[in-house]
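1. dropping a prediction and its sequence here:
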Amino acid sequence: MRAALSLTLRRLSVLLLAVVVALVLWSLFLAAFDISPLIGKYPWDVFAYLFTEETAEANRAAVAANLSITVRDAGVGYVVGLLFAFLLAVLFSVSPMLERIVMPTAMVLRSIPLIVLTPLITLIFGIGLSGVTAIVLIVVFLPSLANILYGLRSVTAEHGDLVRAYGGNAWTVLRMVALPTAVPAALASARVAIPAAVTGAMIGEWLSTGEGLGGSISRASGSFDYTHMWAAAVSITAVTMLAYAVMSIVDSLATERLGVAP
């Protein structure tokens, strides 16, 4: 318990340091390139927009409402993408022939830019949560599949031979050896997929639904409401950094419990 608390405090300290560095670089970038105050907003401008202006409460409510939609869109696609990747990785690990059939198609699909695929996905799945989920799934699925499959196949031949010597089969090796061995890879996939899921959700909102922060940023840029645009970008960045930090803590605790070096 004490080790877990110490790890959590260390990771939160790193997160706080990352936030400070990001704020400093943000301010230096705007100053160094002499960005027009109409377009470039400093951290204190965003703070005033959300907390000290007369309309701050309404501004926070608008950003929070759109943020909740984006978190929902990213979260659903994230969970579905990881689950689908895990199930397919399990099937591939016991059936290499299935992998040789499916993977080339998946690789071709992933090589097409997401912006090009989004209109087609919208036509197939419609404008709504299902369409955005499909977009996020494509972003999350393939990298997670490759990582989890690598974890499942990292079992040594000696471990497999030992299980078979006691009467086990391929499924026994998978259940008793491969799945526990793949836990670090699965957790690493879950951690890395968080920013990708958020990016996919916002692209879907921008090009398809017009909802969430993706849609609000698009509308704000078109109406010259740049402070709202910056506030929306900062809010989703903060949520993404926090989610990544939490998943990083879970990843580290799990790998330490399993005796695997992070």
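-> Nice, thanks for sending it over.

2. only C-alpha atoms from now on, for both contacts and neighbour counts.
-> Will do.

3. residues making contact with stretch 63-77?
-> Contact with stretch 63-77 is made by 129, 132-137, 140, 197-198, 200-202, 205, 211-214, 216, 228, 231-232, 235-236, as judged by CA atoms under 8 Å, 6 or more residues apart in numbering.

4. do the same with stretch 159-176
-> With CA under 8 Å, 6+ apart as the criterion, stretch 159-176 contacts 94, 152, 177.

5. cool, stretch 113-128 as well?
-> 131, 134-135, 203-204, 207-209.

6. got these as JSON lines, with neighbour count, secondary structure and distance to Ile35 columns?
-> Output for the contacts of stretch 113-128, formatted as JSON lines (neighbours: other CA atoms under 10 Å; DSSP: H, G, I helix; E, B strand; the rest coil; distance: CA to CA, whole Å):
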{"residue": "Gly131", "neighbour count": "26", "secondary structure": "helix", "distance to Ile35": "36"}
{"residue": "Ala134", "neighbour count": "24", "secondary structure": "helix", "distance to Ile35": "37"}
{"residue": "Ile135", "neighbour count": "30", "secondary structure": "helix", "distance to Ile35": "33"}
{"residue": "Ile203", "neighbour count": "22", "secondary structure": "helix", "distance to Ile35": "25"}
{"residue": "Gly204", "neighbour count": "34", "secondary structure": "helix", "distance to Ile35": "29"}
{"residue": "Leu207", "neighbour count": "18", "secondary structure": "helix", "distance to Ile35": "27"}
{"residue": "Ser208", "neighbour count": "21", "secondary structure": "helix", "distance to Ile35": "30"}
{"residue": "Thr209", "neighbour count": "19", "secondary structure": "helix", "distance to Ile35": "31"}
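
7. and which of those is nearest to Trp26?
-> Closest approach to Trp26 among these (CA to CA): Ile203, at 22.8 Å.

8. alright, now check it against this:
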Amino acid sequence: MIRKSQSITNKLWSCSAVLGLLLLWQGICSAGIIEAYLLPSPASVGRALITEFPALMEHGKITLKEAFAGLFLGVVLGFFIAVIMDHFHGLYRAIYPVIILTQTIPTVALAPLLVLWFGYEMTPKIILIVLTTFFPVAIGLLSGFQSVDPDEVTLLRSMGAGNVSIFRYIKLPGAMGQFFSSLRISASYAVVGAVISEWLGGFGGLGVYMTRVKKAFAFDKMFAVIILISVISLLLMKGVDYLSKKCMPWEEI
């Protein structure tokens, strides 16, 4: 009951903060402090969201398809890299600096090269999402693998367990918390990465839609897309939270 009461209180505070920001936004627009063509009011953004909803859904399907494909491949790649670095210390010292180097390259600078090399289809967008999402998963899992209790590992080895058994019964369960925390970050990165890649070329997607409405100076529609992207990211993060509760029921005890 205490936990449920705290959850309700936290949600009330969050909803109050969002409502307060909306009221402040509406007040600024109604008072004419900022011109309407620069900052559309929440009411006009809501109307744009309703009138453009069918088009947004069509473009959103493309963006979600890219985001899910890139996120899945990014998680697989991150898991593989984390396992390799955990088992082979020499490869860890060789691979880790390269992984860090990949994250120092701005995605906005890399996206045009991927479009140039792979065209305007889905392939360059998925590659960019993979490069964006694999890093949190790899680092989170590696941290989880390395934080296991060494006494537990020694105990299993004394009972004749091999590396596979130690990984299955100690390292993997012990790293699940860090994995889902990293997956939550990667899920939000996947949507943002898909939109950024669509800015630079494509035939559909929320990024392409944003580029079109920006050129038409339809900023109410631009804000509508931003809100939709935020909602999608939040839903994906909530989905990861739900999955983590199903995979780690002992955390709820």
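-> Arrived safely, thanks for sending. Remember, it's a predicted structure, so these values are computed and weren't measured experimentally.

9. can I get the buried part of the contacts of stretch 63-77 of the first structure as one PyMOL selection?
-> Buried members of the contacts of stretch 63-77 of the first structure, defined by 16 or more other CA atoms under 10 Å, are picked up in PyMOL with:
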select buried, resi 129+132+133+134+135+136+137+140+197+198+200+201+202+205+211+212+213+214+216+228+231+232+236
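
10. ok, now which ones touch Leu145 of the first structure?
-> Contact analysis of Leu145 of the first structure by CA under 8 Å, 6+ apart lists 82, 85-86, 88-89.

11. apply 7 Å and report the result again.
-> 85-86, 89 (CA atoms under 7 Å, 6 or more residues apart in numbering).

12. which residue lines up with it in the second structure?
-> Here Leu145 of the first structure is matched to Ala138 in the second structure, going by TM-score structural alignment.

13. again with Val246 of the first structure
-> Using TM-score structural alignment, Val246 of the first structure pairs with Gly239 in the second structure.

14. from Ile226 of the second structure, how far off is that match?
-> According to CA to CA, to the nearest Å, Gly239 of the second structure and Ile226 of the second structure sit 20 Å apart.

15. cool, Ala48 of the second structure as well?
-> Here Ala48 of the second structure is placed at a distance of 12 Å from Ile226 of the second structure (CA to CA).

16. neighbour-wise, which of the two wins?
-> Ala48 (19 against 15; other CA atoms under 10 Å).

17. how about the helices in the first structure?
-> For the first structure, the helices defined by DSSP state H occupy 2-32, 43-47, 56-94, 96-111, 114-125, 129-152, 157-165, 170-173, 179-204, 212-222, 226-258.

18. buried residues in the third one, which are they?
-> In this case it means helix 56-94 of the first structure. Of the residues in helix 56-94 of the first structure, 59-60, 62-64, 66-67, 69-86, 88-90, 92-94 count as buried by neighbour count, 16+ other CA under 10 Å.

19. tell me the centre residue of the first structure?
-> Ile194 (1.5 Å; CA atoms, centre = their mean).

20. translate it into the numbering of the second structure.
-> In the second structure, Ile194 of the first structure lands on Ala187 (TM-score structural alignment).

21. surely its match touches Leu236?
-> Yes: in this structure Ala187 of the second structure lies within contact range of Leu236 using CA atoms under 7 Å: 6.2 Å.

22. on that earlier part again, got a list of what the match of Ile194 of the first structure touches?
-> 71, 236-237.

23. measure the counterpart of Ala94 of the second structure in the first structure to Ala185 of the first structure for me?
-> Aligned counterpart of Ala94 of the second structure in the first structure: Ile101 (TM-score structural alignment). Going from Ile101 of the first structure to Ala185 of the first structure by CA to CA gives 23 Å.

24. out of the two, which sits in the busier spot?
-> Ala185 (21 against 10).

25. pull the number of nearby residues for the aligned residue in the first structure for Ala216 of the second structure.
-> Matched across to the first structure, Ala216 of the second structure falls on Ser223, judged by TM-score structural alignment. By the criterion of other CA under 10 Å, Ser223 of the first structure has 9 neighbours.

26. before we move on, what about Lys11 of the second structure?
-> Lys11 of the second structure, neighbours per other CA under 10 Å, totals 12.
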